[in-house]
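Student: just coords:
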């Protein structure tokens, strides 16, 4: 403790604790607890910072090189990180914003944090917050408890050995609260620049300055982060990867890494581009590349067996490694039958009342089918598919709009029969919870399709919130939804007109070139494009 340069306030507390410790006998209760506490204080990096050689000090070209080496694409994200690092260099004693990377699994959130640490040449400490529901995990336990210890922040500081490390708060949206307190509320003090210079862990009971730490957080879903905590961070959204980006990442990063991890040489496993595309399209349906890497690992394991067996059969001891070329037969033997058919949408939309919509979830964009039918009843609206309150209200709005415009749609008599029939709207994949307003237009089209008997084109999907007067309002997740549409082989997509700015600035060109994106302001425009309806005061016919 004498060798550690402690702040005055902490030094006074430590001197008092040392005097108390001298009066204790080693066998007395509380002696070991007090000694452990003082050892923790002595081990913390109160004034130790990262030593960086001036000749190799982090510079923007070096940071750009690291980001380009570790990540493909993500140009806007990289630019934001370079801005962040530039400000850090110009004003080292400033209070940088706390970045929170939000996106589906496998898009590179954690690796971006590692790149930040590499660019700053500082150690990285990862704190996994998934499942944390005890405030003491952040602030520590009081010494009165048996087996008490500091919180994860102080433990990370001890491991880092410096007080200016990069702390990755992983899965910050997966925290929960119970009778033991709310860890998200405890993080408010940690992440607030006005308070974290005087952070007091319950176990140490002395303040520690956290203001030099660079905090970076990751999350899959913003809805899992409390509003006060979200307000203290700058949200950086990461979208899903396109087919072209996945192919490049797999060829450049994932496949060579899997070869190395499985002890294989490039000459032993030949993966043609067409087979790589087949694996991406038929065995993965994700926004990121995590599952794709698992598929490549499975192929490498299968080839590893062949290589080892060939060695054992080689009685002459000649090292002539076998070369295996991946074909469709080998892929299906190792990975099983094709999981995702390119004709899935066409196979599903086979009768009136079935429509493909686009949804945005915490794991990326998805194609969501909507089905409707009627049966004898009393005019009830049945909704199934594990739906939330918002989507249930959207269904009621869609039904009200269709009934209110039945004469214009040529559905006069059929709409009247709804009073004597029950209408059932179902969202398949019933085990997956669904909510949000973006399926309003899709449900309206499904109702018109069923009541008119006109089948929906099998290359069309749509998204947009519907109002009672037929206006189509903007929705979120446009980039992810467009990528999902491309992935499903769709050709035409209807989106709210006010979302065209998102298409211009966020959707990659490779996606826009394969889709006909049609902006609409009203639901009637969608129906006019689909079935050439002419809206007037007289009945329009499909």
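Tutor: Yep, that arrived. Not measured: the values here are computed from a predicted model.
Student: CA only for contacts and neighbour counts going forward, please
Tutor: Fine.
Student: is it correct that residue 448 is in contact with residue 402?
Tutor: Yes. Residue 448 lies in contact with residue 402 (Cα atoms under 8 Å); the separation is 7.1 Å.
Student: tell me which of these two has more neighbours.
Tutor: Comparing residue 448 with residue 402 by other Cα atoms under 10 Å, the one with more neighbours is residue 448, at 26 against 23.
Student: secondary structure element holding the spatially closest residue to residue 43 that is not a sequence neighbour?
Tutor: Of all residues not flanking residue 43 in the chain, residue 158 sits nearest, at 6.5 Å (Cα to Cα, 6 or more residues apart in numbering). Element membership of residue 158, judged by DSSP states H and E, is helix 152-160.
Student: second one coming, line it up with the first:
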């Protein structure tokens, strides 16, 4: 392959490659290119055309140009507006740019003309000719870019080199591919590149054709369905049934995006198909529509991610609630296990305690701490089993049960679900609500909870259930066995004070439109509100009293009398009126037949002053003060014990035949019941019979047996708090309640002298003044 060296003007082309034998025109606008054209026209009209690598480069040098270009003959130059030349050239031969002699005012370089050597082997040339024609024919069949006349002319060419060059010139291809063909200096190289390009293009065209066919089929199918659907729509409109079809289409779209198990999707698809076949006037159409909407709205697999940050969760619980350590500890344990196992079993907690102790609000805080959606179901007064399990769809007005409805409402399958007032459910001829809750609250069964309306298994295993109750006695034993009970006992005065300062006062100030600087309640005044204006285990009434102060403060500020209100013990009556509650303080002196007992009520603890009188009569036992059956039985057990030990205290046998014993417990209008007043009534009766005074500073609680044993009782924390409020110093408690005392904080037991008693002998030795 020989080279002849020439010095020629050079024109750098942008986005264009010109091959030998190609006749083409192009525009030049750059100054150096125009000067190169002018220099070529003054000589032999020859110019070297070479493509630049970066089309955006305005001043290319030697390294910015491809090495191989084309020597061309300028056939025509036309001047266009804005200093643009349109040049018509004919490619002559391949050439190599050796170096640039000058770059200004135009490019001029030394180029070497490449003379191509022909292939001497006739068989090779024939093979190239046949292969390239076959590929070109296949390309023409797949593509419509080559005209029939041009294709016929090319197919008539019998020279392999000429055929390859003509295809290089006439086939539509990007300039990068043309540059590759220009850089192929032998026929065999050009053939290899061209054959590869044709094969690739044929495959691409086949794929496009197949793709277009599939798209067309789909469009045709959709078009057919659209036409049929429009025809059905028109028919239904004529019949007045146009809504059913549109509803079915909406249901079908929702089903496509529904994240649910396949069996549930199949069930919904079947119901939609059935719904389509129903006319709009059919009564069953509305039932089917409601059922499909319910199934589509259920969160079958939609869930939220739990908060895995233990520190953050604990901070939220601490911020929202003061105290309640057991609840917080159990929630943190659950979160720790969930983080380690990735899916720990959700506990089913039952918060038991008096009203106002924060059972419902702690559930909301737990939901916020765990980043769970919160939904509340109130079970108070629910007596129909269908409220839990749902109604069967055969009934008119059927609807899903409260559990399924709550999941549909909240939109996720792992919320925190609060079952409020679970102890206030009841049963009648329609079923037992507690029995229906057994499946809901059983971790081994609730992964396939069966709602009668939905008729598909609903997974409740991801739900965190928290139940609340005021009294465990109202919960059935099997249901209680499925829950983890956490007792929320009464708040102490100190706890109420902290809760008021940190939560209740700021909340009421905000709710009543005040600013923090406009109201201040002194600590002494707050303690007086707690002791004198509320009598409860929780803080609900305390919040009401604080709200009352805030409302009066708002009025005073708006009327212009004051800019800030400071509540003290002196002006507290102005805002809340006279004190409403007073505690029965410890007796100032020892008395016969009067003993202070300790009682638990739904509003916390209280003290009961039991009075006993002995009078001549027929040996009757008189009980007054609205005593319940259990308390009456405790009184009879007490008198039986006293009669069994009468000789030890010098009581004559005929005493019980000749005298009546009257037991009275104020307040007479308040019902009272429970066994824990047993030792108190026995002590009062023995004191009255033997005329022995009872120590004024002693209070007691405990159940009595016929043999004088003292049995344990409940509600001890509330009872000890009541003793503290009444300024009682000594408390007698059953020995078996020792563990309960150890769990109490010093704030409760401080200032109390607690004696653990095992039998009535120990009680009497501590209580009677001899």
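Tutor: Sure, I can see it. For clarity, every value in this text was computed on a predicted model and none was experimentally measured.
Student: please state their TM-score.
Tutor: In this superposition the chains share a TM-score of 0.90, using TM-score structural alignment, normalised by the length of the first structure; 516 aligned residues with a Cα RMSD of 2.1 Å.
Student: so where in the second structure does the next helix or strand after the helix holding residue 158 of the first structure end up aligned?
Tutor: On the C-terminal side of helix 152-160 of the first structure, the nearest following helix or strand under DSSP H and E is strand 166-170. Using TM-score structural alignment, strand 166-170 of the first structure lines up with residues 416-420 of the second structure.
Student: let's verify the residue nearest the centre of the second structure: helix, strand, or coil?
Tutor: The centroid of the second structure falls nearest to residue 304 when counting by Cα atoms, centre = their mean (3.4 Å). Classification of residue 304 of the second structure using DSSP: H, G, I helix; E, B strand; the rest coil returns coil.
Student: so it is in contact with residue 372, correct?
Tutor: Yes. In terms of Cα under 8 Å, residue 304 of the second structure counts as a neighbour of residue 372; the distance is 6.7 Å.
Student: what touches both of these two?
Tutor: Shared contacts of residue 304 of the second structure and residue 372 (Cα atoms under 8 Å, 6 or more residues apart in numbering): residue 414.
Student: how far does the longest helix belonging to the first structure sit from the chain's center?
Tutor: The longest helix of the first structure (DSSP state H) is helix 290-313. Counting by Cα atoms, centre = their mean, to the nearest Å, helix 290-313 of the first structure is centred 29 Å from the centre of its parent chain.
Student: next secondary structure after it?
Tutor: Following helix 290-313 of the first structure toward the C-terminus (DSSP H and E): strand 324-325.
Student: from the contact counts, what lies against that following strand?
Tutor: strand 269-270 (3 or more Cα pairs under 8 Å, 6 or more residues apart in numbering; DSSP states H and E).
Student: all strands of the stretch 401-550 of the second structure, in order?
Tutor: Listed in chain order, the strands of the stretch 401-550 of the second structure (DSSP state E, counting those that start in this stretch) span 416-420, 427-428, 431-432, 449-450, 457-458, 464-469, 484-487, 519-521.
Student: nearest to residue 359 of the second structure among those would be which one?
Tutor: strand 464-469 (6.3 Å; Cα to Cα).
Student: average offset of that closest one relative to the first structure?
Tutor: Its aligned residues in the first structure lie a mean 0.7 Å from strand 464-469 of the second structure after superposition (mean Cα distance after the TM-score superposition for the first structure).
Student: what packs against that strand?
Tutor: The contact analysis (3+ Cα pairs under 8 Å, 6+ apart) places strand 464-469 of the second structure against strand 349-352, helix 359-369, strand 416-420.
Student: where is the longest strand in the second structure?
Tutor: Using DSSP state E to define each element, the second structure has its longest strand at strand 84-102.
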